[in-house]
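Peer 1: Predicted structure and sequence below. I'll ask about it afterward.
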Amino acid sequence: MKRLCLITLAMTFMGVGAFAQVVNSNHGKRFEQLERMLRDPSVYRSASGAPGPQYWQQKADYKIEATLDDENQRLTGAETITYYNNSPDPLEYLWIALDENVRKPDNDSYKFEPSRIRPRMTYDQLDALDGHDNDWGFHIMEVKDAKGADMKYTINQTMMRVDLKSTLKPGSKIELNIKWWYNTTPRAISGARGGHEYFPEDGNYIYTMTGWFPRMAVYSDFQGWNNKQFTGRGEFALTFGDYDVKMTVPADHVVGSTGVLSNAKSVLTSEQQKRWEQAKKELVEPVKIVTLEEAKENEKNKASGTKTWHYKADDVRDFAWTSSRKFVWDAMAVEIEGRSDKPMAMSYYAKEAYGIYERYSTKAVAHTLRTYSRFTIPYPYPVAISVEASNGMEYPMICFNYGRTLPDGTYAESTKYGAIGVIIHEVGHNFFPMIVNSDERQWTWMDEGLNTFMQYLTEQEFDPNYPHRRGPAHKIAPYMALPKTQLEPIMTNSENIIGFGNNQYAKAAAGLNILRETIMGRELFDFAFKEYARRWAFKHPTPDDLFRTLEDASAVDIDWFIKGWYFTIDNVDIAIDDVKWYQLSTKNPEIEYPILKERAKQSQSDLAANRNRAEGRKFYVEEDERLQDFYYSYDQFEVTDAAKAAYQRFDATLSDEERAILGDKANFYEIEFSNVGGLVMPIIIEWTFADGTKEVDRIPAYIWRKNEEKVTKAFMKKKEVVQIKLDPDRETADTDVSNNYFPRVNKPSRFELFKSRGGAARGQSSGSNPMQRAGGR
């Protein structure tokens, strides 16, 4: 092709946001392959991210009998654990988790956080300075083997080591028998995940039994025993097994639980049994097994005696239950693609939550099961339960949520969406980590982050106007822009994180959303994410297995993104530093000379000369004509015959392709970008043209691989550009959008005067309540 001449029309912006001096190489750090940071593959975990040919995991089966003392809020239990050593290692001792011990008076968790004296303090805050004198935590009465002989054990905070008289060899099993009791804690005071809530208006309790029995810790190929202490934040790493559990409770209590009820005829009335059978056929509206009227009657007229509820669950990693005489119970069946039978979606809730939960809870459960199943694996368990208990916590097949109305039955819209959101989130935990069983004690984000991402997808399909708190990339940008002293990498143990929710939930979820929407694309990401769930269902994955599977199943190199997003505290801030505009010279004097003449005139114009002419000044060269030589009247931009002939000779040498480019009157733009935040990301450019139309170019993040601080990219556009904007849909979590524009755009910020309000019980309706002002629902 002939050499075509570019002429610079304008240098419209340059020199803003100078970048810090680069030390040593300016590239290679962020695009180094991730393998150096991951565990080496093994026969247990393959380089592809799949379980290896010799993958193994332990198993623990439980038989438990427990009695709830409603007068003293105490739980007493006896359990038999059958533990199977499927590992290649001989074991000399076993570790058992006693999570309830986190509330014991002498537990270290009370001492971890800094404290100070404030001008105004509550009684509980002052009392805490003098230590704790409660009688919370496990009382272990005995630990015996299958023959009834005492076993030696040592309790260290929330962990109990049981020493074995003989080595537990690979392929063998052992039976332990433990008796225990503990006082359930008032959740509002203790901050515990389980415990009880008292309702003074009717004198009744709602019990949520979580972490309520001694449970086997995980022994795995990648870390041995996970006996890291429970401090109240990093949640649970547990072993799969089968459960056979009997709970003896007051006769008028309704019990919801992990598993399937085995003795419905013994604990339900004949009418309730008929409703249960009807619910199994209902796919549209939940059927009330226990009605509001029956729940209110139970509240008023407390029955004497007890009933024993018998539940069984297979292949679960934990077991939780709830008990109260206040409960309404409803249920419906759910069609799940890939399943011939239909799991049951169910809810338990008191009258205080009736206005929200009766309408939304069970349907939100069903919607969650359908959506998660489509993106991961078909929901494998027989039931999924939502319990309104003024908190938010998850266990296999059952979760505890919040969302109560005001006494008149109305509620704020924020309370409604808050309740739906927490139901979706906690029910979704059935998939992550109850089925895809990651280690929450080590990597909270693999539980909360993956689940928050799936929650976002599920909320999107629930309501097109859903007010998402987490998921969209731009929602995490303010957190990522915080001072570095307030930030930690996602790959940080939960106890060490300041902004826990933003880090482990929101940032981790936003990262997956960016992978799906911006870097990998939906089709490739969805396939790879589904493959990860399929590979690791009912197994113990690590972050390495997730990262490797996403690449293995997509053929997209995302090492640079994983390193930056999950292992560093860099933020995204790509700036436009310089824009240059060029056009091709056509060499046609009839086109080019008028342009050049006007530019020369503008370059020679200045303020003083313009004012002199405006004032009618006489110029010497005009008064004395002898000063006017050839050049006084010469016009270098006159279109002469010679100039036309020269152009015709040039035009005759052009190919059709070259002549087409000249005929399009193309505009050429050279943009210089800087990576201010440090986290590399695709460059997404929105062009706005003079005719009002727009166009988007997407430049892969690999453009930064040879210079991670500054890059320049040239573009050809057939129309003149009037504005350039980076990341128009806010999909990269850019923390400073002020440098995303050319020309710069100044947008005013709005603020409002507000008054702070006192705290309310979690889940109690608060905020704007148009429903109440309108006089009802």
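Peer 2: Sure thing, it's come through. Numbers count the residues shown, from 1 in each chain.
Peer 1: only C-alpha atoms for contact and neighbour calcs from this point on.
Peer 2: OK.
Peer 1: Between the two ends of stretch 390-405, how far is it?
Peer 2: 12 Å (CA to CA, to the nearest Å).
Peer 1: Distance from it to the middle of the chain?
Peer 2: Centre-to-centre, stretch 390-405 and its host chain are 18 Å apart (CA atoms, centre = their mean, to the nearest Å).
Peer 1: Stretch 371-391 too?
Peer 2: Here stretch 371-391 is found 17 Å from its chain centre; the criterion is CA atoms, centre = their mean.
Peer 1: go on, stretch 648-660?
Peer 2: On CA atoms, centre = their mean, the centre of stretch 648-660 falls 57 Å from that of its chain.
Peer 1: likewise stretch 399-407?
Peer 2: Put simply, stretch 399-407 sits 23 Å off its chain's centre (CA atoms, centre = their mean).
Peer 1: How about stretch 32-45?
Peer 2: With CA atoms, centre = their mean as the basis, stretch 32-45 stands 25 Å off its chain's centre.
Peer 1: What of stretch 62-74?
Peer 2: Relative to the centre of its chain, stretch 62-74 is centred 36 Å away, using CA atoms, centre = their mean.
Peer 1: Stretch 680-699 now?
Peer 2: Using CA atoms, centre = their mean, the offset of stretch 680-699 from its chain centre is 28 Å.
Peer 1: Identify each buried residue in that stretch, please.
Peer 2: Neighbour-count burial for stretch 680-699 flags 680-689 (criterion: 16 or more other CA atoms under 10 Å).
Peer 1: go on, stretch 150-164?
Peer 2: By 16+ other CA under 10 Å, the buried positions in stretch 150-164 come out as 151, 153, 157-164.
Peer 1: now those as JSON lines including secondary structure?
Peer 2: Output for the buried residues of stretch 150-164, formatted as JSON lines (DSSP: H, G, I helix; E, B strand; the rest coil):
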{"residue": "151", "secondary structure": "coil"}
{"residue": "153", "secondary structure": "strand"}
{"residue": "157", "secondary structure": "coil"}
{"residue": "158", "secondary structure": "coil"}
{"residue": "159", "secondary structure": "strand"}
{"residue": "160", "secondary structure": "strand"}
{"residue": "161", "secondary structure": "strand"}
{"residue": "162", "secondary structure": "strand"}
{"residue": "163", "secondary structure": "strand"}
{"residue": "164", "secondary structure": "strand"}
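Peer 1: Next up, a structure to set beside the first:
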Amino acid sequence: MKRLYILSGLIVFVSSLSIAQDIQNNPGSNHGNKFEQLGTILPTPNEQRTASGAPGVKYWQQRADYDIKCELDEKNLTLKGSETVTYTNNSPDPLTYIWLQLDENEHSSDRNANYQDASRFPSTLTTGSIDNASKKSNNNLGINITKITDVAGKNLAYTVNKTMMRVDLPIALKNGQKFIFNIDWNYHISNRQTVGGRGGYEFFPEDGNYLFTMSQWYPRLCVYSDFQGWQNHQFTGRGEFALTFGDFKVQMTVPADHLIGSTGECINYTAVLNPLQLSRYNAARKSSVPIEIQTLNEAKLAETRKSTAKKTWVFHANNVRDFAWTSSRKFIWDGMNQKIEGNGNNVMCMSFYGKEAYNLYSKFSTRAVAHTIKTYSDFTIPYPYPVAQSIEASNGMEYPMICFNYGRTNSDGTYSESTKNGMLGVIIHEVGHNFFPMIVNSDERQWTWMDEGLNSFVEYLTEELWDNTFPSKKGPAYTIVDYMKLPKDELEPIMTNSENITRFGPNAYSKPATGLNILRETIMGRELFDFAFKQYAKRWAFKHPTPADLFRTMEDASGEDLDWFWRGWFYGTDACDISLDSVKFAQPDFATRTDPTRIEMVKIDKPLLNSFDDISKIKNRSDMKISFYVDKDVATHDFYYKYDRGLVSVDNTTATKTEETSNLELVPVNEQQKYAGKYLYELNFSNKGGLVMPIIVQFTYKDGSTEIDRIPAQIWRHNEKSTSKFYAKDKEVASILIDPLRETADIDTSNNIWGADKAKESKFQLYKAKAASARGQSSGINPMQSAGGK
């Protein structure tokens, strides 16, 4: 999920388990900690997950296939459904029960897993504040399970615990076996504008219509994995989902005048579309620009004619971990083709949006979808699915082949630049989630950053390739500085369970994205990083990776030891603050003589015997069975054999020794010119922030030219608190600036300069988008309005 939701003036946070550690090898020392290998911090490699970061020869994962039928009742705002699940146990473990997620219980007043945070009297009292603080009876939300049976129709025992449901199996399900069961269920659809959450409905009072986003809408299997067993941590609204791959067949019965966008491909368009819509759809599949399948005028007309008839849409999706859909009569619908290099896949890129978003979405949405899957394919793996689509629904959330995004214009059709950029950013981000975690299927409930952080990083690469002036906020190192400089009691490591994170956005999105970009641009270089990152995506596509699998793969595929980086950036809260403390400057001065010969008073060595006769020597001498080699072989009786035993006499009084004390010689006159013009500098640095990072030094010479030296982070290995670097330059230095391009997220640049009267720090124009309203519209007078809507 991409936004923190504000519900009636309250920002809701939740809590669970934190797992983060920074084991130090040499605590209290100025070295031997930050560059120590991660060692036992990472799980022990095994036959499922190798030390290289690749899946092992005995890697396995479960499978869940779904056949679902459901019906949307727009009048009563309910959804009822039945599903048949085929669960395959590929694990070596016999299973006596299985766990399913009932995410709709998040909205229930008595079946949720809110685990509430502390609260205070609100600064501004609203009716919503009082409602949230009131004790309520059952609000009639949450999923109702009406029946669970096996394939023969026999009832199965089950237990609902908040947002989780355990189904007990009649007999143990062994390796390689399948279990087929049926679930009937229903629930009242919630108003996501007031209740919050990822799915639900939005009502448009001006035209009396609804827009439904159906997500987490069916009971779905939890992951059972080799590294965790059942991932059945309760859903509190923050930590997202760990899900099992499978095939889906879904039939949705909705009002006949609705259009549906969905995970997968519709297999009965001929039955649900009129001939004109069908012909436009087929044309869009071959078009390199968006073609409207349902036009703006047709959508406006549909809003005024509410059909009482019904239609059933049927979709198939193969090898996906989830399924979501949207339904409304308000939709404009457009599409275009995007060919993917690498697998030759022709992807139908589509957008569904209301008239409220037309001037933005018709221009940008589908083009942004196409750009995103192409760019992500270049950086990871070729996009494998037949469809990718963006739905304007004034929120942000992702599912396989479909995502929900904001981005509406003002009533006059104009929009601000921040609204445009915000819309583009959220579309790229949500469409990008097809790769992380929909394909590279990490456990979001445990490690939000593996989903959001990795995706935010590739989002940044994609935004940069969309428009070189795009004001990206997740990726550039300088944008994370304000977070990194916070007091330690306001921070936690990236390697923290999602429920425990206080500043969720910077920790789970921006800091990991920034770290990966620093690896790519500053530490590893693009060629090494891109190869290793692609390798990770290839290895773990359609599998369940852990953080260790990413860390190990990046090192295995690049030949770079990055444990110091993972330790500092992901397991710690230290910031980068490298200070240029002092600069020593000199020019060569040629010696005219060498050091004289020295006469030294020396002493003759005494016999080298231990000062104390230890018990082993005493016992060995007294043991008649032991004989010593030198006593048996007289050939070993050299001078010292006799000297040690006092058999020879040596005068050990003080003697004199003549010694040449220098191995230096004068520089020949004909070579002096080579070194006479050198300027010598010693730069002394201290690590004030605690995070070891590369030192990037920019020299500005007196002739105005500049030069940059990039010192790897390993310069801190033997002293993590201070270090130095000696330079011999051909020109005199006027000033020195550390980290001139702000690549390391240094939190204090005031100590980065020597020769401050001459050094000019690089300037960056920073952009800050206005906070978008609930519908992603701008406030105030935007430039388009001022220019007459042009």
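Peer 2: Great, that's in hand. Source: prediction; values computed, not measured.
Peer 1: which among the buried residues of stretch 150-164 of the first structure gets closest to residue 601 of the first structure?
Peer 2: Among these, residue 158 lies closest to residue 601 of the first structure (CA to CA), at 84.0 Å.
Peer 1: what range in the second structure matches stretch 11-18 of the first structure?
Peer 2: No residues of the second structure are matched to stretch 11-18 of the first structure when aligned by TM-score structural alignment.
Peer 1: and if you look at stretch 59-78 of the first structure?
Peer 2: Aligning stretch 59-78 of the first structure against the second structure (TM-score structural alignment) gives residues 63-82.
Peer 1: just stretch 672-689 of the first structure next, same as before
Peer 2: So stretch 672-689 of the first structure sits over residues 684-701 in the second structure, by TM-score structural alignment.
Peer 1: gap between the two ends of that stretch?
Peer 2: 19 Å.
Peer 1: what does stretch 265-274 of the second structure give?
Peer 2: End residues of stretch 265-274 of the second structure are separated by 17 Å (CA to CA).
Peer 1: Stretch 465-476 of the first structure now?
Peer 2: 19 Å.
Peer 1: which parts of that stretch are buried?
Peer 2: 470-476.
Peer 1: I'd like the residues you listed as JSON lines, with distance to residue 607 of the first structure and secondary structure appended.
Peer 2: As requested, those are exported to JSON lines (distance: CA to CA, whole Å; DSSP: H, G, I helix; E, B strand; the rest coil):
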{"residue": "470", "distance to residue 607 of the first structure": "56", "secondary structure": "coil"}
{"residue": "471", "distance to residue 607 of the first structure": "55", "secondary structure": "coil"}
{"residue": "472", "distance to residue 607 of the first structure": "52", "secondary structure": "coil"}
{"residue": "473", "distance to residue 607 of the first structure": "50", "secondary structure": "helix"}
{"residue": "474", "distance to residue 607 of the first structure": "47", "secondary structure": "helix"}
{"residue": "475", "distance to residue 607 of the first structure": "49", "secondary structure": "helix"}
{"residue": "476", "distance to residue 607 of the first structure": "50", "secondary structure": "helix"}
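Peer 1: I'd like those laid out as CSV, including distance to residue 405 of the first structure.
Peer 2: Listed next are those as CSV, based on distance: CA to CA, whole Å:
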residue, distance to residue 405 of the first structure
470, 24
471, 27
472, 29
473, 32
474, 32
475, 28
476, 30
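Peer 1: Relative to residue 484 of the first structure, which of those residues is nearest.
Peer 2: Nearest to residue 484 of the first structure among these: residue 476, at 14.8 Å, using CA to CA.
Peer 1: Which stretch of the first structure is the longest helix that the second structure contains matched to in the alignment?
Peer 2: Longest helix in the second structure, counting residues (DSSP state H): helix 358-379. Aligned by TM-score structural alignment, helix 358-379 of the second structure corresponds to residues 354-375 of the first structure.
Peer 1: Now that stretch on the second structure. Mean distance?
Peer 2: Superposed on the second structure, stretch 354-375 of the first structure shows a mean distance of 0.3 Å to its aligned residues (mean CA distance after the TM-score superposition for the first structure).
Peer 1: Give me the most central residue, the second structure.
Peer 2: residue 453 (2.2 Å; CA atoms, centre = their mean).
Peer 1: Can you list the neighbours in contact with stretch 256-275 of the first structure?
Peer 2: The contact list for stretch 256-275 of the first structure, computed with CA atoms under 8 Å, 6 or more residues apart in numbering, reads 287-290, 307-314, 319-323, 348, 382-383, 385, 395-398.
Peer 1: so it corresponds to what in the second structure?
Peer 2: The aligned range for stretch 256-275 of the first structure is 261-280, by TM-score structural alignment.
Peer 1: all strands for the stretch 451-600 of the second structure, in order.
Peer 2: For the stretch 451-600 of the second structure, the strands defined by DSSP state E, counting those that start in this stretch occupy 578-586, 597-602.
Peer 1: Kindly report the same for the stretch 251-400 of the second structure.
Peer 2: Going by DSSP E, counting those that start in this stretch, the stretch 251-400 of the second structure shows strands at 259-262, 265-266, 291-294, 310-320, 325-328, 332-339, 346-353, 387-392, 397-399.
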